[in-house]
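Trainee: need a structure here:
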Amino acid sequence: MTRTTKPPGDIALPLIGFGTWQLRRETAYDSVRAALEVGYRHVDTATLYQNESEVGRAVRDSGVGREQVYITTKLRPQDARHARRALESSLRLLDTDYVDLWLIHWPTGRDELVSTWQELLSAKDAGLARTVGVSNYSPALIDLLTEATGQQPAVNQIPWSPGQHDPALLDEHRRRGVVVEGYSGLKNTDLRHPVLTEIAERHAVTPAQVVLRWHLEHDIVILPRSSRRERIAANFDLEHFSLTTEDVTAIDALARTS
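Mentor: Alright, predicted model coming up:
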């Protein structure tokens, strides 16, 4: 059973998601199919990635029921003035009536911040997106949206890795009840670092698995991406070991030394 987290008032969000950035055409299709076969039930895409049709086809062909797969897509800021039309295009490409999570990919221009967020809330009210949130937003921008509309983003998808670990920023999100999704956790990490290799050796796992498990210990959603089936499987296989408190503390400290 995939572990989940739950934004206040929203649906359960699987902590392990499959990222699809830079996966295109048949590679995207094959990789998502492999991820679903391995057991992933959360797939992250975006209009910008230009692979929504392949993601949707992979979900459809997988034999896994649509209601069992948590699908995220994202709105490009340049599409803010016709956000609903952009979402409807994403839904056609994904071949689904709704997405489970729709995010604003990164902040729009100042004048469009609130109006774009209102478009996402409207899409949620219409049943086109079950949950709505943002990506690459600061706590201050999240507060601006919340104060203007009375409804805060459920999720903020931001870069996160041991070297970028920021307990204060994590706490800012926790106090607001905003779920943190971390991206590029492996890409932005030196997997040969002695701290990670020592922990990996002790647990008989890979350094990448250590980093991904570390995210889960902090209840941060992970979105590992790969086109290699064995790596897709390894990135999902995180429940057969756990990190000690000392392990987590040692990895946290990499932010101060990197």
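
Trainee: Going by C-alpha atoms from here, please, whenever you check contacts or count neighbours.
Mentor: Fine.

Trainee: Can you classify the residue sitting furthest away from the middle of the chain as helix, strand or coil?
Mentor: Note on the chain: the largest C-alpha distance from the chain mean falls to Arg202, namely 28.5 Å (CA atoms, centre = their mean). The three-state label given to Arg202 by DSSP: H, G, I helix; E, B strand; the rest coil is helix.

Trainee: Show me the helices in the stretch 51-200 of the chain, by range?
Mentor: 52-61, 83-94, 113-125, 139-149, 167-176, 194-203 (DSSP state H, counting those that start in this stretch).

Trainee: Before we compare anything, build this one as well:
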Amino acid sequence: MPASKSVKLNTGAEMPTVGLGTWKSKPGEVEHAVEYALKNGYIHVDTAAAYQNEKEVGEGIAASGVARGSIFLTTKLDNPDHKEPEAALESSLSNLGTDYLDLWLMHWPAPMTKDTPALADKTHDWLDTWKSMEKLYKAHPEKLRAIGVSNFSVEFLERLLAVAEVIPAVNQVEIHPSCPQEDVVELCAKHGIVVTAYSPLGSDNSPLLTHEIVKKLAAKYNVEPANILVSLQANKPNVTVLPKSVTNSRILTNKVIVDLTEEEMAELHTIDRTLHFRACHPEWTGWGSLGFPDCK
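Mentor: Purely as a prediction, here's the structure:
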């Protein structure tokens, strides 16, 4: 289907389909990337407390001169902050230099200890974290326009949906032809939850960029392979996508979306049969038995 410019959240707000991702964007680079992206047509920026770049993202937004009200801004609650979400929210707002977030996500359903951030805190249930996020969302609509989750598999989503008073607006997960997570996308669509695809290129130096199917379609449409991979997600209903770059030329080209046919999208999805991988592999002490599933 033709790519859309935005997707409507269950709050009624419009979320731009293509945003600038900032995971792994290094200090000294991300401020410029955000400024350049906003000056050149992006209106959606995604960051996280765990990326340790919120302050520079905020500086990039300020330097762009683009009005805050024109920007859709997302950040995330870090794993060691599950017991203190309100303090974490205030810290993110301060770092970003903004009075409100368009979207605040639980980064992982994985509380960690403060003293050892990679060590599971099994004294705390992430469902209690969500309940605290719900309370903050209801009490402070001037600070939070929407709340959601990230890295939630079907198992975790079902557990959340069984008790949630506020249905997540978004579930941000890794999605690309070698990690389609179709079961997650299907469940989210059923419950009106928008899916945001991170690492749509398969992360740095991805083999997807040189895959024959991707290269063939890029040649057909006279675009870069990255455009085909981003367009695959942008052509799906109920999905937004976060290409990441700190290079001016790539920031510009990544936002070029082509309308793929259903047959072309199906062909891209055949890649997973022979090339299957996941770019994000957290290694946390104590979570080995929790069962974060590999991409499906």
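
Trainee: Fetch the TM-score of the aligned pair.
Mentor: Once the chains are overlaid, their TM-score stands at 0.94 when taken by TM-score structural alignment, normalised by the length of structure 1; 255 aligned residues with a CA RMSD of 1.6 Å.

Trainee: which residue in structure 2 lines up with the residue farthest from the centre of structure 1?
Mentor: Counting by TM-score structural alignment, Arg202 of structure 1 corresponds to Lys220 in structure 2.

Trainee: With Thr131 of structure 1 instead?
Mentor: Residue correspondence, TM-score structural alignment: Thr131 of structure 1 in this structure matches Ala146 in structure 2.

Trainee: Would you check that that match makes contact with Lys76?
Mentor: No: in this structure Ala146 of structure 2 lies outside contact range of Lys76 using CA atoms under 8 Å: 11.8 Å.

Trainee: Quickly list what's touching both of the two.
Mentor: Taking CA atoms under 8 Å, 6 or more residues apart in numbering as the criterion, Ala146 of structure 2 and Lys76 both touch Trp104.

Trainee: Contacts only, for Val241 of structure 2.
Mentor: Counting by CA under 8 Å, 6+ apart, Val241 of structure 2 has contacts 17-19, 196-198, 200, 230, 233-234.

Trainee: how about the residue lying closest to Ala123 of structure 1 once chain neighbours are set aside, what does it touch?
Mentor: Spatial nearest neighbour of Ala123 of structure 1, chain neighbours left out: Ala129 (5.9 Å); criterion: CA to CA, 6 or more residues apart in numbering. Shown here is Ala129 of structure 1, whose contacts under the criterion CA under 8 Å, 6+ apart are 98-102, 123.

Trainee: Could you measure from Ala129 of structure 1 over to Ala34 of structure 1?
Mentor: Remark: distance between Ala129 of structure 1 and Ala34 of structure 1 (CA to CA, to the nearest Å) = 25 Å.

Trainee: returning to that earlier point: what separates the match of Thr131 of structure 1 from Ala218 of structure 2, distance-wise?
Mentor: Applying CA to CA, one obtains 36 Å for the distance of Ala146 of structure 2 from Ala218 of structure 2.

Trainee: Please identify which of those two sits among more neighbours.
Mentor: Ala146 (25 against 19; other CA atoms under 10 Å).

Trainee: what's the spacing between the nearest residue to that one once chain neighbours are set aside and Phe72 of structure 2?
Mentor: Spatially, and ignoring its direct neighbours in sequence, Ala146 of structure 2 is nearest to Leu103 (4.7 Å; CA to CA, 6+ apart). When CA to CA is the yardstick, Leu103 of structure 2 and Phe72 of structure 2 sit 8 Å from each other.

Trainee: What residues sit buried inside stretch 19-35 of structure 1?
Mentor: Under the neighbour-count criterion of 16 or more other CA atoms under 10 Å, stretch 19-35 of structure 1 has 19-24, 27-35 buried.

Trainee: Out of these, which sit inside helices?
Mentor: Using DSSP state H, the members of the buried residues of stretch 19-35 of structure 1 that fall in helices are 27-35.

Trainee: any chance of those in JSON lines, plus distance to Ile11 of structure 1?
Mentor: Shown next, in JSON lines, are those (distance: CA to CA, whole Å):
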{"residue": "Thr27", "distance to Ile11 of structure 1": "30"}
{"residue": "Ala28", "distance to Ile11 of structure 1": "26"}
{"residue": "Tyr29", "distance to Ile11 of structure 1": "26"}
{"residue": "Asp30", "distance to Ile11 of structure 1": "28"}
{"residue": "Ser31", "distance to Ile11 of structure 1": "26"}
{"residue": "Val32", "distance to Ile11 of structure 1": "22"}
{"residue": "Arg33", "distance to Ile11 of structure 1": "24"}
{"residue": "Ala34", "distance to Ile11 of structure 1": "25"}
{"residue": "Ala35", "distance to Ile11 of structure 1": "22"}
